[in-house]
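K.L.:
structure for this input, please:
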Amino acid sequence: MTAADTTSAPPRRGLLAKLVLDTRPLKVLAYRRLWLSTVITAIGSQLTAVAVPKQVYDLTGSSAYVGVAGAVALVPLLVFGLWGGAVADVMDRRKLLLITNTGIAVVSVLLWLQALTAMGSVTVVLVLLGLQQAFFAVNMPARSASIARLVPLEMLPSANALGSTVQSFGAVLGPMLAGALIPVLGLSTLYLIDAIGLTATLWAVWKLPALPPLDGVRRTAGLRSVIDGFRYLSTKSVLLASFLADIVAMVFGMPRALFPEMAERTFHDPAGGGPALGWLFAAIPLGALLFGLMSGWLSRITRHGVAVWAAVAAWGVAIIGLGLSSSLWLAVVFLALAGAADMVSMVFRGAILQAAATDDMRGRMQGVFTVVVAGGPRLADVLHGTAGAAVGTTVAVSGGGVAVLIAIAVAAVALPAMWRYRAPVSE
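P.N.:
The predicted structure follows:
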């Protein structure tokens, strides 16, 4: 394209491109297929994300038990997330996605069967949850590490925004459907819909190109490979800072274990489930979705590190507002603002990781990323579930938001490399 061609572009189109979601990565066929594989399951996976804590709370009547469910899910995330990242660096990532997607679908069928037959066993629910999280922990590093192989470097923030936006769409609609479907069709139906959606994604993954290691070197995904990944991570202070930012936000400021209790006791849902529960689970992704649809301007930000710090601080402020809210709709507004902040953080943390790590290490770095992103909220489930049972939901939630602000201020001062980081440019 010549300079004349560039200057003759319609001004209105240029303005829209700066505002709306950047869809350029979808022009890449392979990335479009990977993205489509997440669209189908975006709603179903969120139905399960609501169904599990709801079923645990119904069986036990305790938010502390909901927190225990988080602890049960955390162990396989820690173990298999790290090992799965190593596996993603030594085998064809497409094959790994096929295997793990199949495993997640099978477990979803088993969750459906136990709920359908009214087994009434918390132990069975927790065991299946742990197994599902093990497959998920191996799946995510392979999926995320594949993105940098499919799109140009400068499109990484846009590709991450596309993925985050569709996940947010599912996370909005899924909980809302869950709140509506549980009283009508029963909780077991949520698991069944998730299983059907997961099965449908296998075709999209099957159509991906082969994604073997680029260097052709044969490696094994053992303990030494995982240790090498941590050794590599220790030399990348920017990556360490990006992981720490998410840990701070999620561990101290993600009170989802308290949502079932808040829905009933603060916002007056009926005991069998109701709209408040759906709104609480949906509000964060709703904010992320709305912000994501207008995220085209994010691709022009080069100071990714500063954007991450600012987003986490905004998350903390929003969580404080949530804890102090006595109105459901005010709580939804604060959660939506938190979701918008989380979208910014997620986009730039993902771009930092994919750009700063070499391809032979991306799987392992994405494994650590998976442990942090998925494990942080699980730790938060334990922390908030216990704190909520001890001091009440208001103190537990707003206190967590305050802790986010204090911790992120300390981290920003202690890790100046994050302030200096700027996005690399394709050669």
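
K.L.:
for the rest of this, base every contact and every neighbour count on C-alpha atoms.
P.N.:
Will do.

K.L.:
buried residues in stretch 59-78?
P.N.:
Within stretch 59-78, the residues that qualify as buried are 62-78, counting by 16 or more other C-alpha atoms under 10 Å.

K.L.:
same deal with stretch 12-25?
P.N.:
By neighbour count on 16+ other C-alpha under 10 Å, the buried set for stretch 12-25 is 17-18, 20-22, 25.

K.L.:
what is the end-to-end distance of that stretch?
P.N.:
This stretch, stretch 12-25, spans 21 Å end to end (C-alpha to C-alpha, to the nearest Å).

K.L.:
before we move on, the earlier item: now, the most widely separated pair of the buried residues of stretch 12-25?
P.N.:
Lys18 and Pro25 (15.3 Å; C-alpha to C-alpha).

K.L.:
let's compare: structure for the following, please.
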Amino acid sequence: MTSTDSRATDLSARAAELVPDAVARRLAVLGNPGFRRLLVGRGVSKFGDGLYSVAAMWLVYDLTGSTAYTGLAGMLTRAPGAFKLLAGPLVDRARLGRVLTLSEVAQCLVVLAVPLAAALGHLSVAVVLAAMPLLALCNLFAGPAQTAALPRLVDEDRMVRANSVASIVSKSVDATSRAVAGALVAVAGGVAVYVVDAVTFAVAALTFAVLSVPARTPPDDDLALGSYLADLRGGLALLADSLAGRMLVASLFANFLTGVALAVLPAFAATLGGPATYGLLLAGTTVGVLVGSVAASAVDGLPMGYTTVVGFVASSALWTGAVAVPGVVATVALFAASRVPLGVYNVSAMATVQTGVPDDLLGRVSAAIGSATSVVMPAGMLLGGLAGERFGSEAVMLLGGLGTALAAAYWFAVPSLRRFGSPTAVTSGEFG
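P.N.:
So this is what the prediction gives:
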């Protein structure tokens, strides 16, 4: 060994000693090559999603100047997600790597339609709006497939840590992409961001193409209509009869009024600055969720009922303060802080569902949860856009804080949720 190699080894050893045990345990899951590939694919795809979310909504607002149109755009983007429920039984039987790859390829092609229309001189708000539900339909299988792939790649005792790492990476990338998108839109325009977005989807497709996810059932099984409907009913029945379903109801309160607020966010950002401010607001909220995701594994030994109620109340107060306090810096900072408790909740809830739901039902249960969320949030966005035209963006933004407060009240009022213990205490398949 050379002296250079020796010095490098010594430095690595010293660095390892400086890493806290909690961080080392969380990062140990990265030793799994399948998880690393999934993480990279999700990260690249998430970067594209962040670029698109800023460029598309701002482009609609820029072309129309109307919150009613941004509300409609939000609805068209999210409403197709309701069909995730129908995709669940298919995801549970599919080759997940193939599902993820084809989803990214399809999204790449749809995104390219907007810059192509601009190049041909046919760009209009109708073209931008038409691409939104098509892109959402292409992404229909991706979320449930990613959720179902994780427990097939990671051991059960590392599930919370894997979700924490995945959420940290996802939210870091998302925050970065939204801030970058806001700056790019301000400098180069929304159409240019669509081109960059298409490239990210192509790279994600290549990454997922080399991902091998172990199959739970033979992928070439025929799925007859009767079997499909039975699978669908099985996922819905589990939600109806288990704690997961009661957790979902609480989330729907918050998601509806969050949708109301998101519909007017471009108009609210316009009063503070412009597209760069819009990107910063979205990035700030994502950073808050990221911080909460990091903190999730530090509090996963505490009762989830307690952390959720206290966290949601704090989130509601901080969101309200963000709207009321003047100044871009203060607004972005408070928005970010208001999302921290939601980051903790998201990781804990996901780990609870992934552990408590039997593996053979996880895809369809995840799809059902995604479908329910995709029904209430678009409805909230459509209503929020119309309300913004009537009452103004600031008044509508205040409703976002109310949604989190309602979720806290629901958790406190339902005994099984209020007394719910640590997510790490959930046993495998107990909700089944």
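
K.L.:
now the buried residues of stretch 12-25 of structure 1 in a markdown table, with secondary structure and distance to Val312 of structure 1?
P.N.:
Output for the buried residues of stretch 12-25 of structure 1, formatted as a markdown table (DSSP: H, G, I helix; E, B strand; the rest coil; distance: C-alpha to C-alpha, whole Å):
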| residue | secondary structure | distance to Val312 of structure 1 |
| --- | --- | --- |
| Ala17 | helix | 26 |
| Lys18 | helix | 24 |
| Val20 | coil | 23 |
| Leu21 | coil | 22 |
| Asp22 | coil | 23 |
| Pro25 | helix | 26 |
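
K.L.:
nearest residue to Met418 of structure 1 in space, please, no chain neighbours.
P.N.:
Gly305 (4.8 Å; C-alpha to C-alpha, 6 or more residues apart in numbering).

K.L.:
and that neighbour, how close does it get to Ala357 of structure 1?
P.N.:
For Gly305 of structure 1, the distance to Ala357 of structure 1 - C-alpha to C-alpha - is 15 Å.

K.L.:
which of those two has more neighbours?
P.N.:
A count of neighbours by other C-alpha atoms under 10 Å puts Gly305 above the other of Gly305 of structure 1 and Ala357, at 26 against 19.

K.L.:
how near is that one to Ser146 of structure 1?
P.N.:
Taking C-alpha to C-alpha, one finds Gly305 of structure 1 at 23 Å from Ser146 of structure 1.

K.L.:
equivalent analysis for Leu21 of structure 1, please.
P.N.:
Distance from Leu21 of structure 1 to Ser146 of structure 1, by C-alpha to C-alpha: 21 Å.

K.L.:
could you do Val166 of structure 1 as well?
P.N.:
The value you get for Val166 of structure 1 to Ser146 of structure 1, if C-alpha to C-alpha is used, is 18 Å.

K.L.:
how about Ile193 of structure 1?
P.N.:
On the measure of C-alpha to C-alpha, Ile193 of structure 1 and Ser146 of structure 1 end up 27 Å apart.

K.L.:
in structure 2, what residues pair with the helix or strand hosting Ile352 of structure 1?
P.N.:
Counting by DSSP states H and E, the element that carries Ile352 of structure 1 is helix 328-356. Aligned by TM-score structural alignment, helix 328-356 of structure 1 falls on residues 328-356 of structure 2.

K.L.:
once aligned to structure 1, how far is the matching stretch on average?
P.N.:
Here the mean offset of stretch 328-356 of structure 2 against structure 1 after fitting is 1.1 Å, by mean C-alpha distance after the TM-score superposition for structure 1.

K.L.:
in that stretch, what's buried?
P.N.:
331-356.

K.L.:
repeat for stretch 198-214 of structure 1
P.N.:
198-199, 201-202, 204-206, 208, 211-213.

K.L.:
find the nearest non-adjacent residue to the residue mapped onto Ala64 of structure 1 from structure 2, please.
P.N.:
Aligned against structure 2 by TM-score structural alignment, Ala64 of structure 1 finds its counterpart in Ala68. Excluding the flanking residues, the one nearest Ala68 of structure 2 by C-alpha to C-alpha, 6+ apart is Gly385, at 4.2 Å.
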